[in-house]
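# sequence unavailable; structure follows:
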């Protein structure tokens, strides 16, 4: 994980948690999750303050949230004390069991990585999914050049093929869109893929 980005989330965890709770719900994403996710253990990678982990749990999924930021994990545990949140970092996701999840959600996280780390991150995410399971991944599209926001968070500019090529080595693409998010009002790319049975 990019060090400056992680520091920004740790230092401003409470503020970011409040912002995400006050945002409009990402109902467009939730419709996709209802359509493509199947019952079973579900990992929310980059869960932040836990909003989407809580939605998954409320909608019948056995959900665990993972995030690199201790500050955000603390906020998630305080807000949703009955849910499970653990620390884990992309790109490696060390310590997270491989092949254990029917569904993996990774909403607007990979753009916080340097482009050179994205292939490893995709391989790690695919590795969490069991055969026949589903991965949803999205990222904020930064056109033209890599930027940092006022807090220092990294938004990498990269070609979608950095995500798609490693994804398709083990998965079939079920859905793709380039759209303005109903929640953040930012441009995002979304992919839903199903891991092939071996």
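Arrived safely. This one's a predicted model, so the numbers in the text were calculated from it and none came from an experiment.
# when you work out contacts or count neighbours from here on, use the C-alpha atoms and nothing else.
OK.
# what is the burial count for the closest residue in space to residue 63 that isn't next to it in sequence?
In this structure, residue 63 finds its nearest non-sequential neighbour in residue 42, 4.7 Å apart by C-alpha to C-alpha, 6 or more residues apart in numbering. Neighbours of residue 42 under the rule other C-alpha atoms under 10 Å: 27.
# isn't residue 42 right up against residue 106?
No: using C-alpha atoms under 8 Å, residue 42 makes no contact with residue 106, being 10.9 Å away.
# what about versus this one:
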């Protein structure tokens, strides 16, 4: 496995991310299947998010990948659907979950109506977005969510990007942007969201897939209309 830290041309990251995940889609599905069953903290955050989202309307899993978390949310009674940049990942999601809806698209410009989504999940999906583009992504999340809707964002903790070009016998081009919880919380607050909870989980350093970094899970919500207007 080859990886280097480097600056990255944000103008091309969407194309690189799409092509890379098309290349490794089958391997991602094989390696990620069953991961939630082994991670009680992740399940706890998703279950809390599901409780907050229940009864609010459609739930968007933005950057859904192979659809494993979309499936998890749907199994808890949510009207969950997935959005992803990679046709290869979406093909696997659709094959494994034919009753769920999966849409090809980018979180930088969501093809969704204003205030049309009752909750939104970004499960390790903002990690490929350069810092300068994150405010626009969070503005999109705010635009499509209904007042009072919950938002859950997860990511790896750190202060430098990881640029990977090879793994699992494949070559690709992915940059993983690690961030601190406070920096992400500040950006989300600046986009108009209110923080509700955060969890920092220490890296799992043992087992077949040891983690490089600690992990963060932030729960925010779009303020109710009354709170936004001050009435």
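Great, that's in hand. From a predicted model like this one, the values you see are computed outputs, not experimental measurements.
# would you give the TM-score for this superposition?
The TM-score (TM-score structural alignment, normalised by the length of the first structure) is 0.88; 196 aligned residues with a C-alpha RMSD of 2.2 Å.
# the second structure: which residue goes with the residue nearest to residue 63 of the first structure?
With TM-score structural alignment as the criterion, the equivalent of residue 42 of the first structure in the second structure is residue 59.
# its match against residue 115, yeah?
No: applying C-alpha under 8 Å as the test, residue 59 of the second structure and residue 115 come out as separate, 11.8 Å apart.
# what sits against residue 159 of the second structure?
Shown in contact with residue 159 of the second structure (C-alpha atoms under 8 Å, 6 or more residues apart in numbering): 178, 179, 180.
# would you mind measuring from the residue nearest to the first one when sequence neighbours are not counted to residue 200 of the second structure?
The one in question is residue 178 of the second structure. The shortest distance from residue 178 of the second structure to any non-neighbouring residue, by C-alpha to C-alpha, 6+ apart, is to residue 158 (4.5 Å). Distance of residue 158 of the second structure to residue 200 of the second structure, computed by C-alpha to C-alpha, to the nearest Å: 12 Å.
# tell me which residue of the second structure lines up with residue 79 of the first structure.
By TM-score structural alignment, residue 79 of the first structure lines up with residue 96 in the second structure.
# counting neighbours, what do you get for that match?
A total of 14 residues lie near residue 96 of the second structure under the criterion other C-alpha under 10 Å.
# relative to residue 90 of the second structure, how far out is it?
For residue 96 of the second structure, the distance to residue 90 of the second structure - C-alpha to C-alpha - is 10 Å.
# same deal with residue 193 of the second structure?
Taking C-alpha to C-alpha as the measure, residue 193 of the second structure and residue 90 of the second structure are separated by 29 Å.
# counterpart of the top strand by length along the first structure in the second structure, which residues?
Ordering each strand of the first structure by length in residues (DSSP state E) puts strand 129-140 first. Mapping strand 129-140 of the first structure onto the second structure (TM-score structural alignment) gives residues 145-156.
# what sits up against that stretch?
With contacts defined as C-alpha under 8 Å, 6+ apart, stretch 145-156 of the second structure is touched by 49, 52-53, 56, 114-127, 177-179, 213-225.
# among those, which ones are buried?
49, 52-53, 56, 116-127, 177-179, 213-223 (16 or more other C-alpha atoms under 10 Å).
# which residues does residue 62 of the second structure contact?
Here residue 62 of the second structure is in contact with 82, 83, 84, 107, 120, 121, 122, 123, 125 (C-alpha under 8 Å, 6+ apart).
# out of these, which are inside strands?
Those of those lying in strands (DSSP E): 82, 83, 84, 120, 121, 122, 123.
# now for those residues: which two are most distant?
84 and 120 (13.3 Å; C-alpha to C-alpha).
# so where do the strands sit in the second structure?
2-4, 59-62, 80-84, 101-104, 119-123, 150-156, 162-167, 170-176, 194-201, 215-221.
# can you map out the helices along the first structure?
Under the criterion DSSP state H, the first structure carries helices at the ranges 3-11, 13-22, 27-36, 51-58, 70-79, 118-128, 161-168.
# would you reformat those as CSV and include distance to residue 147 of the first structure?
Listed next are the helices of the first structure as CSV, based on distance: least, C-alpha to C-alpha, whole Å:
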stretch, distance to residue 147 of the first structure
helix 3-11, 12
helix 13-22, 19
helix 27-36, 25
helix 51-58, 26
helix 70-79, 22
helix 118-128, 16
helix 161-168, 18
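# go through the ones you listed and name the closest to residue 151 of the first structure.
Closest among the helices of the first structure, using C-alpha to C-alpha: helix 3-11, at 5.9 Å.
# contacts for that closest one next, please.
16, 68, 69, 70, 71, 72, 112, 151, 152, 153, 154.
# so who does residue 187 of the first structure touch?
140, 141, 178, 179, 180, 181.
# kindly recompute the last result at 7 Å.
Residues in contact with residue 187 of the first structure (C-alpha atoms under 7 Å, 6 or more residues apart in numbering) are 140, 141, 179, 180, 181.
# please indicate which of these has the highest neighbour count?
Highest neighbour count within the contacts of residue 187 of the first structure, by other C-alpha under 10 Å: residue 140, with 24 neighbours.
# roughly how far does that one sit from residue 104 of the first structure?
18 Å.
# how about residue 218 of the second structure, what's its partner in the first structure?
Looks like residue 218 of the second structure aligns to residue 191 there (TM-score structural alignment).
# separation between its match and residue 29 of the first structure?
11 Å.
# pull the contacting residues for residue 92 of the second structure.
residue 66.
# apply 10 Å and report the result again.
Taking C-alpha atoms under 10 Å, 6 or more residues apart in numbering, we find residue 92 of the second structure in contact with 25, 26, 29, 65, 66, 67, 68, 98.
# quick one, which of the residues you listed are buried?
For the contacts of residue 92 of the second structure, buried by 16+ other C-alpha under 10 Å: 25, 29, 65, 66, 67, 68.
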